[in-house]
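1. The sequence and its predicted three-dimensional model are supplied below.
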Amino acid sequence: MTASVKLRGAVIGYGGAFNMGKHHASKMMGSGIDFVAACDLDPARAEQAKQDFPDIRVFTNVSELLAQPDIDLVTVITPHNTHAPLAEQILVSGKHCILEKPMCIRAEDADKLVQLASQRGLMLSVFHNRRWDGWYLTVKDLVNRDLIGDIFHMEMYMGGYSQPGTWWRSSKEISGGMFYDWGAHYIDYLLGLVPGKVQSVRGYIHNRVWHDVTNEDHIESHIQFESGAAAHVEMSSIARAGKAMIRILGTKGAVVVNNIGDSQMTLYSEVNGLKIETSVPCLKENHDAYYHNIADHLYNGAELIVKPEEARRVIAILETTELSALAGKELELPYEISLQEEQAV
C-alpha cells in the first residue's frame, strides 16, 4: 500500500480507563492513518467516541465493525483476557491488528496469533510503546557506544505497599495476574537489552495480605539466559521498602535508574584506571515513534519494530513465571527463539 492510498484505522474498546481509545486514535492520525471507526460495548462510551471524533462511525458490536470493508487496521484496547479472541476475529476478517499490551495471557494463544497473522499475510503488533522511553533509549545508546560492555545482570523493580486498584488491576481472571501490567513492559525492556535465548525461568509468588482481590501480592521472576546473563524482576503491592527501579551490570560499566520517569540516571565506569560515577541525562522519550513505524511498515514496507514473535516471548516469560512458582522449580521457556531466528523474523 502506498501513502497515496490512506490506511483506515479503528479501535475496539473506547472505555474510560486512561482515555486510551482517544489516545490511540490520535496517534493513528498523527502518523498518517485515517481514524474512521470505534467500537465499544457500552453505548455511552461509543457516543463519547462520536463526540471526540464527529466524522467516525461507531459500533457496539465487534462483528459489525469487522464487517466494514473500508477498515484496514484495528487496535484492541480491551481487558487482557479478551485480547486473544478479538485478535483472532480481526485477523480472520482480513484486517491488520494492534493489541494493547500485554499481547494476551497464555503463550499458546500468542503463538496461534503469530501463526495466523503469518498465514494470512497480515501485520500483528503489540503496543510496546515504552521501547521509546527516555531512560531506555539512553541505555541502548550507552550499550551501542560500548560504555557498559556485555550486560550480565539486571534487576528490575516496581512496587510499594498499597491495596491493588479496582477492576482488572485486582482480578486475575481479567488481567492474568499482577505481572501482566507493568511486568509486560519490564520483560520487553529486558529482552531488548539482553540478547540471546532464555534458558530458564524460576518464579515465586506470594498471596499474603490483600485477600479480597484475586491478583497476587508479590511476584519475582528469575530469568536465566543461555549466555549466562541473569535477571531478577520483582513486582509487589506489599513492599514496605523500595529500591531503584532498574540496576544494570555490564563488563565495562553499570547503570542505576532510580525511577524510569527521571530525567537522568547514574553511570558507573572506569577511565584510565579512574573510577567514575556520573549523572547521565536521559534522551527525550518518543512514544509517537510506535505508530509512525506502523504506518511506515504498512505504507513503505519498513521493518516492523515491535514484532509479534517478540511479544510472544514476553507472554511466555510472564506465564512461565507463574507456572514455575506453582511447580516449585525452574522451567524452560516455550516458543523461545534464538537471537539469529529473532533477527530473521
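-> Looks like it arrived, so ask away.
2. switch to C-alpha atoms for all contacts and neighbour counts from now on
-> Noted.
3. If we go by neighbour counts, what in stretch 217-227 is buried?
-> Across stretch 217-227, burial judged by 16 or more other CA atoms under 10 Å covers D217, H218, I219, E220, S221, H222, I223, Q224, F225.
4. same check, this time on stretch 161-174
-> Q163, P164, W168, R169, S170, S171, K172, I174.
5. Could I get the contacting residues of the closest residue to M123 other than its chain neighbours?
-> Spatial nearest neighbour of M123, excluding adjacent residues (CA to CA, 6 or more residues apart in numbering): H96 at 5.0 Å. Listed by CA atoms under 8 Å, 6 or more residues apart in numbering, the contact partners of H96 are D72, L73, V74, I90, L122, M123, L124.
6. burial of the fifth one, as a residue count?
-> Yep, that's L122 we're talking about. For L122, the tally of surrounding residues (other CA atoms under 10 Å) stands at 18.
7. got it, and L318?
-> As a burial measure, the neighbour count of L318 was computed by other CA under 10 Å and equals 26.
8. Put this next to the previous one:
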Amino acid sequence: MNKLKLAAIGYGGMGSYHLEHLLPTEKDLFEIVGIYDIKDDRRTLATQKGLKAYQDRSALLSDPSIDCVLIATPNDSHKEIAIAALEAGKHVVCEKPVAMNAAELREIMAVAEKTGRIFMVHQNRRWDPDFLIVKELWESGEIGDLFQIESRVHGANGIPGDWRRLKQHGGGMLLDWGIHLLDQIMWLVDSPLQSVTADFSYILGEECDDGYITYLTFENGLRVITEVGTSNYIKLPRWYLKGTKGTAEITDWDLSGKMVVATNADVAAPTPIQAGVGLTKTMAPPSEEATETLPLPQGSNLSQSFYQNFFDVVTTGAQPIVKNEQVLKVMELIDHIFEIVEGRK
C-alpha cells in the first residue's frame, strides 16, 4: 500500500498538532514531507524537527511528490489556499471553520469537482467521546425520545490573544467553537430546522463575539440550546439531555455524569416539601422507587478515524464521514445566525 505524501500550510498550534499528534498514529497511511509557514521561526522549527521547510507556498504546491495538503491557517485564508491547492492537483484537508461563509465553501466545492480532487474539512469533534455518548442516547432511546438537548462549552480565559480576536480573520467564538457544537447537532438530527434565534456576548470589549447562545427548533419537535462562554467561572454541564423517560447529564470532557430514568413503578404521589417560604408538591423529589440512577453508556466509536477515512476516500473512493454538503448546511446556519444578531445592531 502506497502512502500519501502530505505537506502542511500553517505550522502554528493546529498545524503542529496534526503533524505531531494526529498523523503519527496513521504512519502506515501518510508520509509527512514538510511545511510552509509565513513566519521564519516556524520554518526553522520545522527544519529542526526533520521536516522540509518550503520558502513559499508556490514551491510547496508545485512539488510533484506531494499528494495532499493540510491547511491550518487563519480562517480568512482558507478559501484562497484551498483553491490554489486543488488547482495544483492536490487533495486537501482543511481545518475548521472551512471558510468565512457558505459562499466561499461553494466556490471551493466547485473547484474540487472541476479538478477531481478530494476536499475534506477537519470537523474532528464528531469523534469526541462525550458526543458519541449523546449520539448513543439519541439512537438507543435509553432515556426515551429526546425532546431537549443543551450543549455548552464554558471557560474563563477570554478569547485567545491572537487572530481569533479579529473579525477580519474570522475570529470570535461562533466560528471558533460554535462551528463544532452546531456541526455535532446538525449531523446528529435528521430533521429540518424550523426556527433559529441567537445572541452574542461582547462583555470583554473585543470586536468579535466572546460568547454566543443559539436556540434551535427542529420540525420533529426537538429543541436545542448551544452556548459558548469565555467568562464563565462556574461551568454549566457540557451536555444536559431531557427525554420522555429520563434525564442525562455529561458534566465535562472527563465523561463524568449520570442518567436518572423513570422506573414506572406504582408509587404514591410525592409529599409536599418546604420551598422557601412556601410548600410545593410539583417540585418535590420523586420517591426512591419512582426513579433509578444509572451510569452513562460508553458511546460507540466511529468506524474510522478522520485521517483513515480521508485516506480511503482518496485511494478507494470511500464515502467521507464529513461530507462537504453537511459542512455547507452548518455554514449556512452560521451565516443566518450572523444575520440575526448583526441585523439587530
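-> Received the coordinates, thanks. In this text, all values refer to a predicted model and were calculated from it rather than measured experimentally.
9. so what corresponds to the residue nearest to M123 of structure 1 in structure 2?
-> Counting by TM-score structural alignment, H96 of structure 1 corresponds to H91 in structure 2.
10. Could you check how far that match is from I71 of structure 2?
-> Counting by CA to CA, to the nearest Å, the gap between H91 of structure 2 and I71 of structure 2 amounts to 11 Å.
11. what does A84 of structure 2 give?
-> Between A84 of structure 2 and I71 of structure 2 the distance, using CA to CA, works out to 11 Å.
12. Looking at the two, which is more packed in?
-> Remark: of A84 of structure 2 and I71, I71 carries more neighbours, 28 against 17, as counted by other CA under 10 Å.
13. Contacts only, for the more buried one.
-> Counting by CA under 8 Å, 6+ apart, I71 of structure 2 touches A8, I9, G10, G15, H78, I81, A82, V92, V93, C94, E95.
14. Show me the subset of those that structure 1 keeps too.
-> Conservation of these in structure 1, assessed by both residues aligned by TM-score structural alignment, their matches' CA atoms under 8 Å: retained contacts are A8, I9, G10, H78, I81, A82, V92, V93, C94, E95.
15. Can you tell me which of those comes closest to L181 of structure 2?
-> Using CA to CA, E95 comes nearest to L181 of structure 2 of these, at 15.3 Å.
16. Quick check: the closest one touching R125?
-> No: taking CA atoms under 8 Å as the definition, E95 of structure 2 is not a contact partner of R125, at 11.8 Å.
17. Looking at these two, which is more packed in?
-> Neighbours of E95 of structure 2 and R125, each counted by other CA under 10 Å, are more numerous for E95; the result is 22 against 16.
18. And the more buried one, how far from F119 of structure 2?
-> Counting by CA to CA - E95 of structure 2 and F119 of structure 2 are separated by 11 Å.
19. and what of T263 of structure 2?
-> Using CA to CA, one obtains 49 Å as the distance from T263 of structure 2 to F119 of structure 2.
20. Compare these two (neighbour count), which wins?
-> F119 (27 against 15).
21. Spatially, which residue comes closest to the alignment partner in structure 1 of I38 of structure 2, not counting chain neighbours?
-> Here I38 of structure 2 is matched to L41 in structure 1, going by TM-score structural alignment. With CA to CA, 6+ apart as the measure, T60 is the residue that lies nearest to L41 of structure 1, at 4.6 Å, once sequence neighbours are left out.
22. How many residues are close by that neighbour?
-> Here the count is done by other CA under 10 Å, and T60 of structure 1 has 19 residues near it.
23. Trace it over to structure 2, please.
-> Structural correspondence for T60 of structure 1 with respect to structure 2 (TM-score structural alignment): Q55.
24. Just the element for its match, please.
-> Q55 of structure 2 is part of no helix or strand, with elements assigned from DSSP states H and E.
25. Contact partners for the aligned residue in structure 1 for L181 of structure 2?
-> When structure 1 is aligned by TM-score structural alignment, the residue opposite L181 of structure 2 is Y186. Contact partners of Y186 of structure 1, counting by CA under 8 Å, 6+ apart, are M156, V233.
26. can you count the residues close to T278 of structure 1?
-> The number of residues packed near T278 of structure 1 is 13, by other CA under 10 Å.
27. And it, what's its match in structure 2?
-> Under the alignment by TM-score structural alignment, T278 of structure 1 pairs with L294 in structure 2.
28. and what of G30 of structure 1?
-> Structural alignment places G30 of structure 1 opposite K27 in structure 2 (criterion: TM-score structural alignment).
29. For that match, give its distance to P64 of structure 2.
-> 21 Å.
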